[in-house]
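1. just to be clear, the model below is a prediction. Sequence and coordinates:
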Amino acid sequence: MSSPSPAPDASAPKAPRRALAALPPFWAQILLGLALGVLFGWIARNWNVDWLGRTLDEIGGTFVQLLRLAVGPLVFFAIAVSITNLRNVSNAARLAGRTLLWFLITSLVAVAIGLTIGLLTNPGEGTGLTPADGARPESEGSWLDFLTGMIPTSVVTPFADLEVLQIVFLAAVTGIAALRMGERAAPLITFGETALALLQKVLWWIIRLAPLGTLGLIGRAINEYGWDLLGDYATFTLDVYIGCALVLFGVYPLLLRVVAGVDPLRFFRAAWPAIQLAFVSRSSVGTLPVTQKVTERLGVPREYASFAVPFGATTKMDGCAAIYPSLAAIFVAQIFDVSLGIQDYVLIVFVSVIGSAATAGLTGATVMTTLTLTTLGLPLEGVGLLLAIDPILDMIRTATNVAGQAAVPVIVAARERILDREAYDTATSFEIGEAAREDDAQEREPAKAGA
């Protein structure tokens, strides 16, 4: 008689997990997608392979659309829940104020770097571009739009039109009202936390598609613009990348070392998954779950990180709202032969520091650029000149944004003596799949405890 077959080991890893473990590291997948995107884009452009170009466009467009699909509800619940979480933090108002202060300080430093580089290199001179090459954007930004546009005309419209600033307004009002209601709002807060966890779970799935999205986005850019375009924008492109690199690898490490008293190399080792994902996805909000995971692993208390990171993902834009607009203003002024004076540079600083919320953590910085040009009285046709090269520039801008969104909470937590230094000193990088599984385990633990 045959012996009964042994019962399956519940602790044994399932086949899908074994398959995921067999995949190369996430950073290697990203690099592979980048290389294949360049190759396929070059083939599609130089050999006129229309079907390949359309395929790359569909892949890249679908990835961005998936990110944008999650943006509205994710921003709403992330901001609302983060505000309600402040009830669990001592000195919440002080922490919020210090966070905003450091956002402003780093933005001020970033815009100063952008202006300095622009004045030293004159990115608009000798490009061969003329005012006739520009075109007015379909949508514009102005201070009136910025101020009045914060208040939605209905509850549904901001989500349908993806007006992120209005969504932030609704979320802030909801979160503050829930705090004021106290225990009566407990069911609503529980629902919000559950909805946020669900949205983050879906976003983790989308994030895993980033290597494929990278292939499509890079391939589409190469196929559409080619390498010739870089010649006209060489100085401007280098300026943006150099400016962002100075902030990313100069300003943030200096602040971490001098102000927070921590090892900057440890920060970059732990934060690299968020930085690389931001580079390829071009979305601060899309990177939000990874950024928050990074920040918590660096020893920032979860209650504070859950406020500071979503807040930063919609307002902390050193790349898109500080370095880039300052360089863009100088570039457009030189193309259109407009002289800028001291008062204009002061206005650039003001717009960059105060108006960063207009970028709202989405791909591109058109709203912020039009806001800057409008304030300075520069022709909006200059935006048309900048849109041609924008996808290439947006990668480094978003990487800089996300690095700042992780660095500032570390700085504030260290200054307020709530940073877990042991966790910071032992923080390491992680795989995207590993982080998603950690979230699964954390979500299951309360359920097991209550069973």
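-> Yep, it's here. Residues are numbered from 1 along each chain as shown.
2. from here on, contacts and neighbour counts on C-alpha atoms
-> Fine.
3. and the one helix or strand I105 maps to, which residues are buried?
-> Using DSSP states H and E, I105 sits within helix 92-121. Along helix 92-121, these residues count as buried under the neighbour rule (16 or more other C-alpha atoms under 10 Å): 92, 95-96, 98-100, 102-104, 106-115, 117-118.
4. same thing with stretch 294-301?
-> For stretch 294-301, a neighbour-count test (16+ other C-alpha under 10 Å) marks V294, T295, E296, R297, L298, G299, V300, P301 as buried.
5. put this next to the previous one:
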Amino acid sequence: MNSMLITVNILALLAIIGLIIWMQRKHLSFTKRVFTGLGAGILLGAALQAIYGTGSDILTQTTDWYSIVGRGYVSLLMMIVVPLVMVSIIQSIINLEKSSELGKISAWIIGILVSTAMVAALIGIGAAALFDLNAEQIEAGHAETDRGLLLEEKLGEVENLSTPQKIVSFIPSNIFLDMTGQRSTSVIAVVIFSMIVGIAVLGLRRKNPEQAEMFTKIVNAFYAVVMRIVTLVLRLTPFGILALMANTVANTDVAGIMELGKFVLASYVALLVIFVFHLLLIAGFGLNPLTYLRKVIPVLGFAFTSRSSAGTIPLNIQAQKNSLGVDSGIANMAASFGATIGQNGCAGMYPAMLAVMIAPTVGIDPFTPEFLIKLVLIIGISSFGVAGVGGGATFAALIVLSSMGLPVALAGLLISIEALIDMGRTAVNVNDSMVAGTLTARILGKLNIKTFQDKNAIEENVSL
């Protein structure tokens, strides 16, 4: 009986996949297919939970099968992240007119990412105050207690690292290890290595132009192959979003959401304010925020369902270059840096809210100027090197809470709603990296305004 029900559930997913394939053959837009997958995934997940209930064996086995499509798609994206970042940055630097431009681009991108993370922290503090959040109001069950103990164990991995040591961790000592993504700072390490290779080629061009030209041809050929792989993978986006959203909704802990509803609401209010802040930045630099929003929504939709900033890098780069008109080099660096630096949701808003919630439990007033200034500065510094995959927010929270002298175990109280909040945080993280790329290109005169204003650019290029 169970196997028959699981088969029916799988057939339901396949039927929706068939619908999306039909839409593609009818040449319906990429955006419409993405949102069809998103909406259908929500409905399918809600139906599965309503019929079988969270934690049932049938639901567990069904979502395992769905993961072939959902997590399989994320794995394919993660597969191409390292080669895409590496070859794109090398090619971008090789094509720079002046090597001095590299420093300007990096400085603007990192500056925007870190400064917006500090603003996001202030917004998180404001949301915690507005909703009167306090960790003492939350009851700790068995799962929450276990989570707290796990966080205390993880704290030992990060609390002994000083700020200079954290900065040193960005520098690659074994580039092949970082290509496997084994460290939280692996993406930054790959970026740094690629920048060094690009700079080396610029130097070689002056001393041995023939060898430099040969290497450039190899890089261009490799870039063309990698971009073709990206094209093939991105065509699967509507299917990946469908399965990811179905699994997420089906496994959502409704009881946990109801119990911690105030924190969920406060978090999404803060994330919405941060998103509006991003749009105001876009408008402040003379660009239409609605045009920007229309072009980034498919990327944010995937970030929301996948909960992976790193996995969204290929989509992020494509949207910046082809839809927003951002220079290729800037788009590559903004997407890569943004996956681990200055994440507004995970490294900005979330640790700030936790700190304000937890401080009263140890007799600290979180709204004194000394506490707030210290908190925002620590968040700005610690926003470097947050892993761009699920769990990055936990890593950021450990650093911030331990630096503020606050107990980290209380952060485990939110385990039941972690996934739900993380979806919104990831979307804001990715949007921040796209804003950083767009504004940097605008400031340095490398934004193609015609492409930015072209309403059809998203259809022609992101749909591939």
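-> Thanks, I have the structure now. On a predicted model such as this, the values are computed, not experimentally measured, just so you know.
6. the helix holding I105 of structure 1 vs structure 2, average offset?
-> Superposed on structure 2, helix 92-121 of structure 1 shows a mean distance to its aligned partners of 2.0 Å (mean C-alpha distance after the TM-score superposition for structure 1).
7. to which residue of structure 2 is A321 of structure 1 aligned?
-> Under the alignment (TM-score structural alignment), A321 of structure 1 maps onto A347 of structure 2.
8. OK, contacts around its match?
-> A347 of structure 2 makes contact with A117, I379, S382, S383, V386, G392, A393, A396, A397 under the criterion C-alpha atoms under 8 Å, 6 or more residues apart in numbering.
9. how close does D365 of structure 2 get to A396 of structure 2?
-> 22 Å (C-alpha to C-alpha, to the nearest Å).
10. can you pick out the residue with more neighbours from those two?
-> Under the criterion of other C-alpha atoms under 10 Å, the comparison of D365 of structure 2 against A396 puts A396 first, with 24 against 14.
11. centroid residue for structure 2?
-> By C-alpha atoms, centre = their mean, structure 2 has its centre lying nearest to S309, at 2.2 Å.
12. for the counterpart of it in structure 1, helix, strand, or coil?
-> Mapped onto structure 1 by TM-score structural alignment, S309 of structure 2 lines up with S284. Following DSSP: H, G, I helix; E, B strand; the rest coil, the label given to S284 of structure 1 is coil.
13. contacting residues for S284 of structure 1?
-> A278, A313, T314, G361, L362, T363, T398, N401, V402.
14. and the two most separated of these?
-> Using C-alpha to C-alpha, those span at most 13.8 Å, a distance reached by A278 and T314.
15. between these two, tell me which one has more neighbours.
-> Taking neighbours as other C-alpha under 10 Å, A278 of structure 1 and T314 compare with A278 leading, 30 against 24.
16. that one sits in which helix or strand?
-> Per DSSP H and E: helix 264-281 holds A278 of structure 1.
17. what is that helix packed up against?
-> Applying 3 or more C-alpha pairs under 8 Å, 6 or more residues apart in numbering; DSSP states H and E, we find helix 264-281 of structure 1 packed against helix 26-46, helix 210-225, helix 252-255, helix 288-297, helix 390-415, helix 421-426.
18. hmm, 6 Å instead?
-> For helix 264-281 of structure 1, the contact count by 3 or more C-alpha pairs under 6 Å, 6 or more residues apart in numbering; DSSP states H and E identifies helix 288-297, helix 390-415 as packing neighbours.
19. what does the longest one correspond to over in structure 2?
-> Spelled out, that is helix 390-415 of structure 1. With TM-score structural alignment as the criterion, helix 390-415 of structure 1 aligns to 418-443.
20. chain center to the matching stretch, what's the gap?
-> Relative to the chain's own centre, stretch 418-443 of structure 2 is displaced by 7 Å; criterion: C-alpha atoms, centre = their mean, to the nearest Å.
21. for it, list every residue counted as buried.
-> The neighbour-count check on stretch 418-443 of structure 2 (16+ other C-alpha under 10 Å) flags 418-442 as buried.
22. which position in structure 2 aligns with I176 of structure 1?
-> Residue pairing (TM-score structural alignment): I176 of structure 1 is matched to I196 of structure 2.
23. burial measure for that match, as a count.
-> Using other C-alpha under 10 Å, I196 of structure 2 has 15 neighbouring residues.
24. likewise S139 of structure 1?
-> S139 of structure 1 has 8 neighbouring residues, counting by other C-alpha under 10 Å.
25. what's the offset of stretch 330-343 of structure 1 from the middle of its chain?
-> Distance, stretch centre to chain centre, for stretch 330-343 of structure 1: 29 Å (C-alpha atoms, centre = their mean).
26. how about stretch 215-235 of structure 1?
-> Distance of stretch 215-235 of structure 1 from the chain centroid (C-alpha atoms, centre = their mean) equals 22 Å.
27. what's the end-to-end length of it?
-> Start-to-end span of stretch 215-235 of structure 1 (C-alpha to C-alpha) is 26 Å.
28. distance of the residue nearest to the centre of structure 2 from A393 of structure 2?
-> Note on S309 of structure 2: its distance to A393 of structure 2, by C-alpha to C-alpha, is 11 Å.
29. JSON lines for the contacts of A347 of structure 2, including distance to G156 of structure 2 and secondary structure?
-> What follows is those, written out as JSON lines (distance: C-alpha to C-alpha, whole Å; DSSP: H, G, I helix; E, B strand; the rest coil):
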{"residue": "A117", "distance to G156 of structure 2": "25", "secondary structure": "helix"}
{"residue": "I379", "distance to G156 of structure 2": "19", "secondary structure": "helix"}
{"residue": "S382", "distance to G156 of structure 2": "16", "secondary structure": "helix"}
{"residue": "S383", "distance to G156 of structure 2": "19", "secondary structure": "coil"}
{"residue": "V386", "distance to G156 of structure 2": "16", "secondary structure": "coil"}
{"residue": "G392", "distance to G156 of structure 2": "16", "secondary structure": "helix"}
{"residue": "A393", "distance to G156 of structure 2": "17", "secondary structure": "helix"}
{"residue": "A396", "distance to G156 of structure 2": "14", "secondary structure": "helix"}
{"residue": "A397", "distance to G156 of structure 2": "13", "secondary structure": "helix"}
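30. what do we get in structure 2 for F331 of structure 1?
-> By TM-score structural alignment, F331 of structure 1 lines up with M357.
31. state the helix or strand in which G156 of structure 2 lies.
-> If you go by DSSP H and E, G156 of structure 2 is part of helix 142-158.
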